[in-house]
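J.: no sequence for this one, just the structure:
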C-alpha cells in the first residue's frame, strides 16, 4: 500500500472553504486581568480533524523591519491559548480561549495565532493526497486607554496618513470629495499601526479627503485639503 502525504500550510486572514472554519480571525484584548476572548472552530469535514496551535509575537508591526517570532519559551508567553491541541470529530465545534497576560502597556502588542491541522491516518489502498490548510488569527492586546490618532500630513506634492496614537486602526476606504458633493475613491487601504503611515499619491489640492476607519468601532473622518 502506497501513501503520500502533502501538507500545504497557508496562513490567511479571512475564512475560506477548507477542512475547518473559524468564527473570527481578528481579536481585541485589553491589558487587564480579565482580558480574554474565544475563537470557535468547526470541523465540517467527514474526517477527524487533529489540530494544534502556534503563537507568534509580531515585533515592529507594519514597519520595514517587522518580524514574526514564534514563542516557544514558557517564560515568554504573554498570550495563552487553551486548549493548545485538540481533536475535532466530524461536525464538531470547539471553543479555543485566548487570554492576555500583558499588563500596563504603553503601546499595543500584536500577536498571530496559527490553528494548524496535522496529518491523521488515511486508510486507503490507493495513493492518498491530503491537503491541510492552516488559519491564522490576528490578536491585538491594547492599553485600556489606548487611542489611535490619524492625521493627514502634506509631503511635497503628496500626502500621507499618519497614526500618532498607540493602537492600530484599519483604513478601509479613502475618497476625494469636491465641494459639489461628488467623490472619487482612491486606490489606498491598509492597517495603520502605531507610528506608521500610508502614502497617498496624485491627490488633488482642493476639496477634502473622506477616510473610513475600522477598529473596535468604525468612523468616517474628513481632512480638508489646501486650495
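T.: Structure's in. What do you need? Please read all numbers here as calculations on a predicted model, not as lab measurements.
J.: From now on I want contacts and neighbour counts done on CA atoms only, so please keep to that.
T.: OK.
J.: Can you report how many residues neighbour residue 89?
T.: Residue 89 has 17 neighbouring residues, counting by other CA atoms under 10 Å.
J.: same check, this time on residue 98
T.: Residue 98: 19 neighbours (other CA under 10 Å).
J.: buried stuff in the helix or strand hosting it?
T.: Assessed by DSSP states H and E, residue 98 sits inside strand 93-100. By 16 or more other CA atoms under 10 Å, the buried positions in strand 93-100 come out as 93-96, 98-100.
J.: try it against this one:
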C-alpha cells in the first residue's frame, strides 16, 4: 500500500481530472459518468452501479483507480493507493474497460468494510488511457473524473460545534460522518438576506470563515440523514 500527498485533491464534491497524453490523433474524446458523488451506507447500501458512457466517435480505453483518503480535510490528509481492494476496503470493478463509440458500461463501487464506526472517504479516478498498440502521434486532451465515495457507518451522528468571535466563525465536525454546509444565511432588520457558500466538512475536520455581518447566522447542512439547520448568534 502506498501513500501519496494529494496536492491536487479537492475536498469539496467531485473533481475534474485533466491530463495531456501522447496519442495518435488530435481529437478530444467525450467520456461521461452519471454520478460524481457516491454515498454508501453500512448495512443498507453497500454498493452502487454507475454508468460510464463513451460519447466520442473513437474507441476509448479506460483505467479505474480507487484510493483511500486518510485524515480527510486536514493538513495531514493523504491519498493511499493499492492494487488490492481489501487493503483499502473498497472495490471498483472493472478496473479496465474498452468502450466502443456510443457504448455504455456499468462501473460497480462496493464497500468491503462491515464494522466501521467512522465514515471512510475514497476517491475513484476514472480516466482514458492511451492504447499501447497505437503508434506515436500528436497530443490529445484526455478528460477523466475523480469520483468522491463516502462509505458511511450504519448509524451517523450529526454534531457540528461552532465558535464565533465577532465576524469570524469556526466550525468543527465532531460527528462520525461528513456533512455539507450548503450555505450561511444572514438577514438584517429590514428582512434583506445574504448567503455565503459553504463547503464539505469531514468528520474531525475544522473550518474557519468570515461572516458578512455581526448579526445572527443560520447554517444549512446536508447530512446522511437529511437536511439540518443550526443558528449561531
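T.: Structure received. Because the structure is a prediction, the values reported are computed rather than measured.
J.: Tell me who's in contact with the residue most central in space within structure 1.
T.: Centrality entry for structure 1: nearest residue to the mean C-alpha point is residue 138, 3.3 Å, by CA atoms, centre = their mean. By CA atoms under 8 Å, 6 or more residues apart in numbering, the contact list for residue 138 of structure 1 reads 13, 25-27, 110-113.
J.: Now restrict those residues to buried residues only.
T.: Counted by 16+ other CA under 10 Å, the contacts of residue 138 of structure 1 give 25, 27, 110-113 as buried.
J.: want to try TSV for those residues, with distance to residue 171 of structure 1 as columns?
T.: TSV is the format used below for those (distance: CA to CA, whole Å):
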residue	distance to residue 171 of structure 1
25	18
27	17
110	17
111	20
112	20
113	23
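J.: still on that earlier bit, map the residue nearest to the centre of structure 1 onto structure 2.
T.: Aligned counterpart of residue 138 of structure 1 in structure 2: residue 148 (TM-score structural alignment).
J.: Now do the SS call for the most far-flung residue of structure 2 relative to its centre.
T.: Relative to the centre of structure 2, the most outlying C-alpha is that of residue 190, 38.8 Å out, by CA atoms, centre = their mean. Of the three states, residue 190 of structure 2 takes coil under DSSP: H, G, I helix; E, B strand; the rest coil.
J.: just to revisit the earlier point, once aligned to structure 2, how far is the strand holding residue 98 of structure 1 on average?
T.: Its matched residues in structure 2 lie on average 0.7 Å from strand 93-100 of structure 1 after superposition (mean CA distance after the TM-score superposition for structure 1).
J.: Give the aligned range of that strand in structure 2.
T.: Using TM-score structural alignment, strand 93-100 of structure 1 corresponds to residues 104-111 of structure 2.
J.: same thing with stretch 41-48 of structure 1?
T.: Against structure 2, stretch 41-48 of structure 1 falls on residues 52-59 (TM-score structural alignment).
J.: Hmm, residue 208 and residue 174 of structure 1 touching each other?
T.: No: here residue 174 of structure 1 lies out of contact with residue 208, judged by CA atoms under 8 Å, at a distance of 10.4 Å.
J.: Give the burial count for the corresponding residue of structure 1 for residue 170 of structure 2, as a bare number.
T.: By TM-score structural alignment, residue 170 of structure 2 lines up with residue 160 in structure 1. Residue neighbour count, defined by other CA under 10 Å, stands at 16 for residue 160 of structure 1.
J.: any idea which helix or strand carries residue 160 of structure 1?
T.: Going by DSSP H and E, residue 160 of structure 1 is part of strand 158-163.
J.: Sort out which residues of that strand are buried, please.
T.: Of the residues in strand 158-163 of structure 1, those buried (16+ other CA under 10 Å) are 159-163.
J.: Kindly report the same for stretch 48-64 of structure 1.
T.: 48-58, 60-62.
J.: Contacts for it, please.
T.: So stretch 48-64 of structure 1 is contacted by 19, 43, 66-72, 79, 81, 84-90, 109-120, 191-193, 196 (CA under 8 Å, 6+ apart).
J.: try it again with 6 Å
T.: 66-71, 84-90, 110-118, 193 (CA atoms under 6 Å, 6 or more residues apart in numbering).
J.: State the number of residues packed around residue 79 of structure 1.
T.: With other CA under 10 Å as criterion, residue 79 of structure 1 counts 20.
J.: Report the separation between residue 120 of structure 2 and residue 173 of structure 2.
T.: Distance from residue 120 of structure 2 to residue 173 of structure 2, counting by CA to CA, to the nearest Å: 15 Å.
J.: on that earlier part again, give me the buried positions along the helix or strand harbouring the match of residue 138 of structure 1.
T.: Taking DSSP H and E as the definition, one finds residue 148 of structure 2 inside strand 139-152. By 16+ other CA under 10 Å, the buried positions in strand 139-152 of structure 2 come out as 140-152.
J.: ok, average deviation of that strand from structure 1?
T.: Mean for strand 139-152 of structure 2 is 1.3 Å (mean CA distance after the TM-score superposition for structure 1).
J.: can you give me the angle the next helix or strand after that strand makes with strand 168-173?
T.: With elements assigned by DSSP H and E, the helix or strand that comes after strand 139-152 of structure 2 is strand 160-165. Orientation check (axes from the mean of the first three to the mean of the last three CA atoms, to 10 degrees): strand 160-165 of structure 2 against strand 168-173 gives 160 degrees.
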